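A.B. asks: return atomic coordinates for the entry below.
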Amino acid sequence: MSESIFIDGELLRSDKHAALRFRPDAGYAPFAREMTAPLTLAEFSASVGVFPILFAHGPEGPAPVALMGLSRGENLFVTEDGSWTARYIPGHFRQLPFFNTEVRDTGKVVLSILPEHDAFSGGADSVPLFESDGAPSAFLANVMVFTRQQYDHARTTRVFCNLLVELELLTLVTSRVKVPGQGARRLRGFAMVDRKKLKALPDSRLAELERNGALEAIHLHWASIRNLEGLAARIAQERGGVPIAPPLTSVSSIAHQLSAPLH
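C.D. replies: Below you'll find the model as predicted:
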């Protein structure tokens, strides 16, 4: 028996989906209300300057996510026309409406799709999934390579998360994020790696984390938290016209705050 990670997903079959065509300009409108996106370890370095990287509870336990809004149903990086405004797009979104599924009890990994996704609506620029003889098209063959890479990265990330659980390093946090001119938003339900717990580990475990790359990932996770200010600035910019970039303290800004003349 095979299972999809999406309730409305199904295994891709040449006999059933022979007529499907993919429209590459579908955009990211379907994710406009997604507050988080799953991340893999391979994405931490690209995400650290864009999104806060936190841990959320998933079907298999805690898993890293990119935080894209400060309220449920809010994605600050998708415009009304479906354009993505950040310099990085999580791989989870880039692979959809395709994704890999593992067939239970066999270990076999197969390609699945979201058949009702807007990208399958066809159009002049759409590309076929299958050739006339039922063989995968060149497009689909490359998709299979990409989605398998995403799947393998996800499994590696699961090993990392299981280690964090084993070492009891994750702690639930509640944060208050100040939105310029609009008060504060309260962020709940996410976890972070606890600095004190990490420092309390025996040297042998710290050395292990360093050798397997986990320690680097943890530091990238910590460094990404400053992006909460960036999310708050985006909210303020959308509603009040202030710059997207969070304000940085400078001698000039201090002078302006104190209404002091500059000499």
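
A.B. asks: going forward, measure contacts and count neighbours with C-alpha atoms only.
C.D. replies: Fine.

A.B. asks: and the helices in the stretch 101-250 of the chain, which stretches?
C.D. replies: 138-166, 195-199, 203-211, 214-224, 227-240 (DSSP state H, counting those that start in this stretch).

A.B. asks: quick one, the third one and helix 138-166 angle?
C.D. replies: For helix 203-211 and helix 138-166, the angle between their directions (axes from the mean of the first three to the mean of the last three Cα atoms, to 10 degrees) works out to 170 degrees.

A.B. asks: buried residues of helix 203-211, list them for me.
C.D. replies: Buried residues in helix 203-211, counted by 16 or more other Cα atoms under 10 Å: Leu209.

A.B. asks: for the last one, same thing?
C.D. replies: Counting neighbours by 16+ other Cα under 10 Å, one finds that the buried residues in helix 227-240 are 227-237.

A.B. asks: what's the answer for the first one, then?
C.D. replies: Buried positions in helix 138-166, judged by neighbour count with 16+ other Cα under 10 Å: 140, 143-144, 146-148, 150-151, 153-154, 157-158, 160-161, 164.

A.B. asks: quick one: contacts of stretch 202-213?
C.D. replies: Contacts to stretch 202-213, defined as Cα atoms under 8 Å, 6 or more residues apart in numbering, come from residues 198, 215-216.

A.B. asks: circling back: which one of the helices of the stretch 101-250 of the chain lies closest to Ala37?
C.D. replies: Ala37 sits nearest to helix 138-166 of all these, at 12.6 Å, using Cα to Cα.

A.B. asks: what about the closest one, distance to the chain center?
C.D. replies: 13 Å (Cα atoms, centre = their mean, to the nearest Å).

A.B. asks: structure for this one too, so we can compare:
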Amino acid sequence: MSKVIPLSPSRFAGRGWRRPNNFSFALATAIAPLAAVEVGQAALSMPLAFIQRDDHWSLAAVLGLLPGQNLYVDRNGAWLARYVPAALRGYPFMIGVQANGEPVLCVDEASGLVTKGPEGEPFFDENGALSPGVAPVAAFLTETARSETQLMYACDLLVRAGVVEVWPITIQKDDGAQQVTGLYRIAEAALNGLDDTTHAELRRSGVLGVAYAQLLSMGNLAQLGQLAQARAQSEAAERARAEVKPMITLPEDSTIDWDWSKIGR
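C.D. replies: Down below sits the predicted model:
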């Protein structure tokens, strides 16, 4: 379980952190909200879907088809897609929002990457400023957060224009079919049927590219389905191996001498 708290000298001075060496921390991340600057690259690697976040809409990378499932991370923590969403590249750091609405740099204290002593890289220098290892991560995440806000604005415009609809995705499980909920897509017919005025407004706002990127990305859903099938087969094979019992159980006493000449006679 994560424990995301603001990064402050009072709590983290004299402590250190380590960079993750794989993506095991994202094994349970099924959805990764995107920033505007990464939509094009993400659309070429994975399905993108509109999601509702509080009172706003955003575009997110779909990493799994079930809650707590990330099909782009294998059992060894390796990332299987060509692109890694920016939201995962700054871990264990992330940008939070203070009560006054201002952004604040946070760290997941339960990540296993934060040390209790000075081991690893320091969070702060001797003057209480962000260390040379943390400062670039903070700058990257701050810019990403700004870009996420821009994308939220674009998604809100598309929703208000009436061109976003429920994305009906059904997956087959052992106990029957299950509908994936909470994901939305561009309604292509509605987009093509926009009146000239609304279409021009969306074009001037620069949000049509987001709509087309989402439409393009839906072709990656088949790849996600293949990854799901491969994982299910692998897990089934592991269960089968675990259920296989040895035909002969040798005695625990390894001092017994076996007369192999009489075996089979």
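
A.B. asks: TM value for the aligned chains?
C.D. replies: The pair, once superposed, lands on a TM-score of 0.78 when counted by TM-score structural alignment, normalised by the length of structure 1; 234 aligned residues with a Cα RMSD of 2.9 Å.

A.B. asks: quick revisit: turn the helices of the stretch 101-250 of structure 1 into CSV, columns for distance to Phe22 of structure 1.
C.D. replies: Shown next, in CSV, are these (distance: least, Cα to Cα, whole Å):
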stretch, distance to Phe22 of structure 1
helix 138-166, 9
helix 195-199, 46
helix 203-211, 42
helix 214-224, 34
helix 227-240, 32
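
A.B. asks: out of these, which is closest to Val78 of structure 1?
C.D. replies: helix 227-240 (11.6 Å).

A.B. asks: and that closest one, what does it pack against?
C.D. replies: Where contact means 3 or more Cα pairs under 8 Å, 6 or more residues apart in numbering; DSSP states H and E, helix 227-240 of structure 1 is packed against strand 170-179.

A.B. asks: could you pull out the buried residues of the strand it packs on?
C.D. replies: For strand 170-179 of structure 1, a neighbour-count test (16+ other Cα under 10 Å) marks 170, 177-179 as buried.

A.B. asks: map Gly96 of structure 2 across to structure 1 for me.
C.D. replies: Gly96 of structure 2 maps onto Thr101 of structure 1 when the alignment is built from TM-score structural alignment.

A.B. asks: how about Val137 of structure 2?
C.D. replies: Taking TM-score structural alignment, Val137 of structure 2 has Val143 as its aligned residue in structure 1.

A.B. asks: ok, so what distance separates that match from Val110 of structure 1?
C.D. replies: As for Val143 of structure 1, its distance to Val110 of structure 1 is 12 Å (criterion: Cα to Cα, to the nearest Å).

A.B. asks: could you do Ala42 of structure 1 as well?
C.D. replies: Computed with Cα to Cα, the distance linking Ala42 of structure 1 and Val110 of structure 1 is 22 Å.

A.B. asks: and what of Leu228 of structure 1?
C.D. replies: Counting by Cα to Cα, the gap from Leu228 of structure 1 to Val110 of structure 1 is 37 Å.

A.B. asks: and the aligned residue in structure 1 for Ser217 of structure 2, what does it touch?
C.D. replies: The equivalent of Ser217 of structure 2 in structure 1 is Ser224 (alignment by TM-score structural alignment). Shown in contact with Ser224 of structure 1 (Cα under 8 Å, 6+ apart): 47-53.

A.B. asks: the spatially closest residue to Leu59 of structure 2 that is not a sequence neighbour: what secondary structure?
C.D. replies: Residue nearest to Leu59 of structure 2 in three dimensions, not counting chain neighbours: Phe50, with 4.5 Å by Cα to Cα, 6 or more residues apart in numbering. Secondary structure state of Phe50 of structure 2, per DSSP: H, G, I helix; E, B strand; the rest coil, is strand.

A.B. asks: okay but Phe50 of structure 2 is in contact with Leu183, surely?
C.D. replies: Yes: in terms of Cα atoms under 8 Å, Phe50 of structure 2 counts as a neighbour of Leu183; the distance is 6.0 Å.
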